[in-house]
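# for reference, the sequence and a predicted model appear below.
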Amino acid sequence: MKNILVIGYSSRNIACSANTAGYNVYAIDAFCDRDLENNTCKCHALMEEDIHEVDREEIVRIMDSFKTDFDGVVLGSGFEKLERDIFECPVLNNSVRQMEIVSDKKRFAKELQKLAIPHPETHVATNPPQINTPMILKPAIGGGGIFNKIVTSTDELEYQIDNICKTGNFNPDELILQEVVHGNAASVSMISNGNQATAIAVNEQLIGIPWLTNMPFAYCGNITPMQTPYEKEMIGICEKLCKHFKLKGSNGMDFIITEKGPVILEINARFQGSLDSVEIATGINLFQAHVDAFNGKLPEKPKYQRWGGRTIIYASEKPITISKQISEVFGKGRFADIPKSGYEAYLDDPVVSILAEGNSRNDVMGHMKEQAKMLHKIL
């Protein structure tokens, strides 16, 4: 397997890992950032098109334009349910049926109930219970936390349903209502082969960080490792779920660690945003581990070699246009998802990622804060 096609809303981290592993990488991506271009043979940006309207015929047209025979395809965020019959090579992903079950928070909650695994009480938003305490309204599938809203009454629920449907192009029946679970956000990165699974890392999730975004539930990155007394319990839950759903490749499980223990929120049955921090902290190449898992081979659990981090800066105060000067700054530091000159980030759009490594969590967080402070002065 030599030529790999990666398709995703933001696929830079997957492509970079594949390139490091020695593959010839081609990508179809929303942005085609500078570092994606630098790590691929060719990439096609979907920014000129409505990514939600990209159909199979358009994907086939773009693939044909690469004039390359692919040995494998990896589908990233936003394209996990793309029809597999358009590809003439293996698709290294969980099946569409698996994705439909684990990515739909309504269906996933029912499976968790059968397995007696702690999870938030979940309801269809259009058929809510009596709202006596704050609850969280969110899309049943995807969203990255951007559309999540706290509601405290039926009137507020109706208002926010209308608001999310307008801003996010959702239908009311695509939204769910969950109990608010308080604690620390975490994730576990797994590699599985359909029968067995290996835990690669436990990660701290950075959600709604004020110096990165104004959106209280937006995903802002990860720090790896996360040290928690519940590590073994979380890994046990993840191993059980990987086996139950017969998952393959790289899969991530999101948790809230409460005072009583871990509560699972969702499965990302594809490469996750934590890829950078996991690779920095462990030294493992996650793309190669992912490919090997589809051949039945699992890695040994790696040891942490250092702390790794990735944060995402959003356009939180105003829209931002990337000038040549700003682009040059990005080229000198340890940044990722680097936009080209002229890129326009609208309010609440992601701008760039900051990567860091160190001998402690404080080292990593301190470096990322310093870099973010510097960027806020020039953006």
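Thanks, I have the structure now.

# going forward, measure contacts between C-alpha atoms and count neighbours the same way
Noted.

# would you state the helices of this protein in chain order?
Applying DSSP state H to the chain gives helices spanning 12-20, 34-38, 56-66, 96-102, 105-115, 154-168, 231-245, 275-282, 286-294, 324-332, 361-378.

# save these as TSV, and put in distance to Thr126 too.
Converted to TSV, those look like this (distance: least, CA to CA, whole Å):
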stretch	distance to Thr126
helix 12-20	37
helix 34-38	41
helix 56-66	32
helix 96-102	20
helix 105-115	13
helix 154-168	9
helix 231-245	28
helix 275-282	35
helix 286-294	38
helix 324-332	45
helix 361-378	40
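
# of the ones you listed, give the one that comes closest to Met1.
helix 286-294 (9.4 Å; CA to CA).

# and the closest residue to Phe271 other than its chain neighbours, how many neighbours does it have?
Counting by CA to CA, 6 or more residues apart in numbering, the nearest residue to Phe271 once its immediate chain neighbours are dropped is Ser250, at 5.5 Å. Counted with other CA atoms under 10 Å, the neighbours of Ser250 add up to 29.

# structure two is appended below for comparative analysis:
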Amino acid sequence: MDNLVILGIDTRPQVNSALKLKYNLYSSAYYTTIDFPKNVLEKHILNEEADTSCGLFEENYSAKKLLINVRDYLDSADNIILTSGISGDDFTGEFKKYKSKIIGNKSTEHVSDKYRFYNKISNKFLCPMTFLISDVDELGEILKEYDEVSFILKPNKGSGGYDTIHLNYDAYIKDNQIKNSIENILLSQDEILVQEFISGVNISSSVLASSTDAKTIMNTRLLTLDDIGFKGDYRYCGNIMPLDIKSIQQFTRFNIPHDEIGIKNLNEDMNMLSEEIIKESKLIGSNGVDLILSGEENNEGNILNNDIYLIEVNPRFQGTYECVEKVLSINLLEEHIKACNGELIEELNPNTHAIKEILYAQSKIKQGNLNIDGLYDISHENTIIEKDQPLVTIIKECGNVKKGLKEIKSLKDKINSNIYPIDN
């Protein structure tokens, strides 16, 4: 039986899939949660203790820490699976010799460097206008030249919507606090991507790829905190799938008519675009493609016929992982491994809807008992979670989207009654 090591920020979903396959299983993650399987050898960076703060993820996590933590597992590993927060490019120095054991993409710099990726594909695919800056003066010149355009500023490398700022020239020259925020980001990031803001609907494709072909297995309505009411906060917080009329109509400020032909055509266009970009990027296994359906008004009054903008490619498992498994009744880890070995899944039969929402602490809190059905990634009772840090994940399988959202609201009420604000 082969030894399989799974690495990432949160490995729980992939570990649960791997337990259904024939492996000796090991895991190294940042988080440790009460719903992590008990019979798996694992190491974690974050050690939670009652009445003690979990600290800030962005200050405490690094891929190097993860590798050092799991060093003794890697020698005996036959294969390695990577999830979010680590890539084959992180296997340098003493860890370079383990890179060949990775099942999946062994090098992703050509897509994880967003500006490099943009320069390569912008003449073939519709992309937002994009620049790379290293100081605020460069930014001021760009904003002044395109003073009627608003932009999104985000790290050139990284994901999840962290350190993202939405601004235009007027806001830049009037608000010194924004300038200070940008300078602070530059101190840690060196470079910032400046990308034209496309007003529209966030959508995404999950794609399985072999070395010769690619197949979109699921399209989804992607959710950020901005979508669900936290204006200007573009952190990823969930999804609704599959992408149909009911899912795309949720949390949108745009008029989307009940147009079954329009949604069918949109899905087909997404499939073609996503498969083409994954093949163009020479990626294998499970990958994600983030897109925006433009919300610009048209003569038909139907944005389903609007342009689709390519935003970025995520060369790894996506946050949609467990929802895809539920909707398609598949083991996505198994299908990822098969795809890397040249075998793509054939039959795809969505048989339900699934909704995911990640909740973030809106203030510093002490967590009570959240061992509740439908909740995942649950911290230990009485740990302290800092403001804006992930609190818990809700995953709801449902036949009806509106009913599912109503059940999620009920779960949120239970969560709120089991968390306790802490005064600083």
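Received it, and whenever you're ready, just let me know what you need. Because the structure is predicted, anything quoted here is derived from the model rather than measured.

# that older thread, quick one, which of the helices of the first structure is nearest to Lys318 of the first structure?
Going by CA to CA, the one of the helices of the first structure nearest Lys318 of the first structure is helix 361-378, 11.3 Å.

# so where is that closest one in the second structure?
The alignment of helix 361-378 of the first structure onto the second structure (TM-score structural alignment) covers residues 401-418.

# so which bits of that stretch are buried?
Val401, Gly404, Leu405, Ile408, Leu411, Ile415 (16 or more other CA atoms under 10 Å).

# cool, stretch 83-103 of the first structure as well?
The neighbour-count check on stretch 83-103 of the first structure (16+ other CA under 10 Å) flags Arg84, Val91, Leu92, Asn93, Asn94, Ser95, Met99, Ile101, Val102, Ser103 as buried.

# end-to-end on it?
Terminal residues of stretch 83-103 of the first structure lie 16 Å apart, using CA to CA, to the nearest Å.

# show residues contacting it.
56, 60, 70-75, 80-82, 107-108, 140-142, 245, 247-249, 266-270, 291, 294 (CA atoms under 8 Å, 6 or more residues apart in numbering).

# what's the answer for stretch 321-340 of the first structure, then?
Contact partners of stretch 321-340 of the first structure, identified using CA under 8 Å, 6+ apart, comprise 12, 31, 33-36, 341-345, 351-356, 378-379.

# could you report the distance from the most centrally placed residue in the second structure to Thr130 of the second structure?
Centroid-nearest residue in the second structure: Gly319, 4.7 Å away (criterion: CA atoms, centre = their mean). Distance of Gly319 of the second structure to Thr130 of the second structure, computed by CA to CA: 25 Å.

# what's the answer for Asn271 of the second structure, then?
From Asn271 of the second structure across to Thr130 of the second structure, the span is 24 Å (CA to CA).

# quick one on the thing from earlier: do I have it right that the residue nearest to Phe271 of the first structure meets His290?
Yes. The pair Ser250 of the first structure and His290 passes the contact test of CA atoms under 8 Å, sitting 5.4 Å apart.

# next, show the common contact partners of those two.
Contact criterion CA under 8 Å, 6+ apart; residues shared by Ser250 of the first structure and His290: Ile191.

# ok so, going back, from the buried residues of stretch 401-418 of the second structure, which single one is nearest Asp227 of the second structure?
Nearest member of those to Asp227 of the second structure, counting by CA to CA, is Leu405, at 14.1 Å.

# neighbours of the nearest residue to that closest one once chain neighbours are set aside, how many?
In this structure, Leu405 of the second structure finds its nearest non-sequential neighbour in Ile355, 7.8 Å apart by CA to CA, 6+ apart. Per other CA under 10 Å, the neighbour tally for Ile355 of the second structure reads 25.

# one more: the one 4 residues further on?
Here the count is done by other CA under 10 Å, and Leu359 of the second structure has 18 residues near it.

# over to Gly208 of the first structure?
18.

# residues in contact with it?
Counting by CA under 8 Å, 6+ apart, Gly208 of the first structure touches Asn214, Met215, Pro216, Phe217, Ala218, Tyr219, Cys220.
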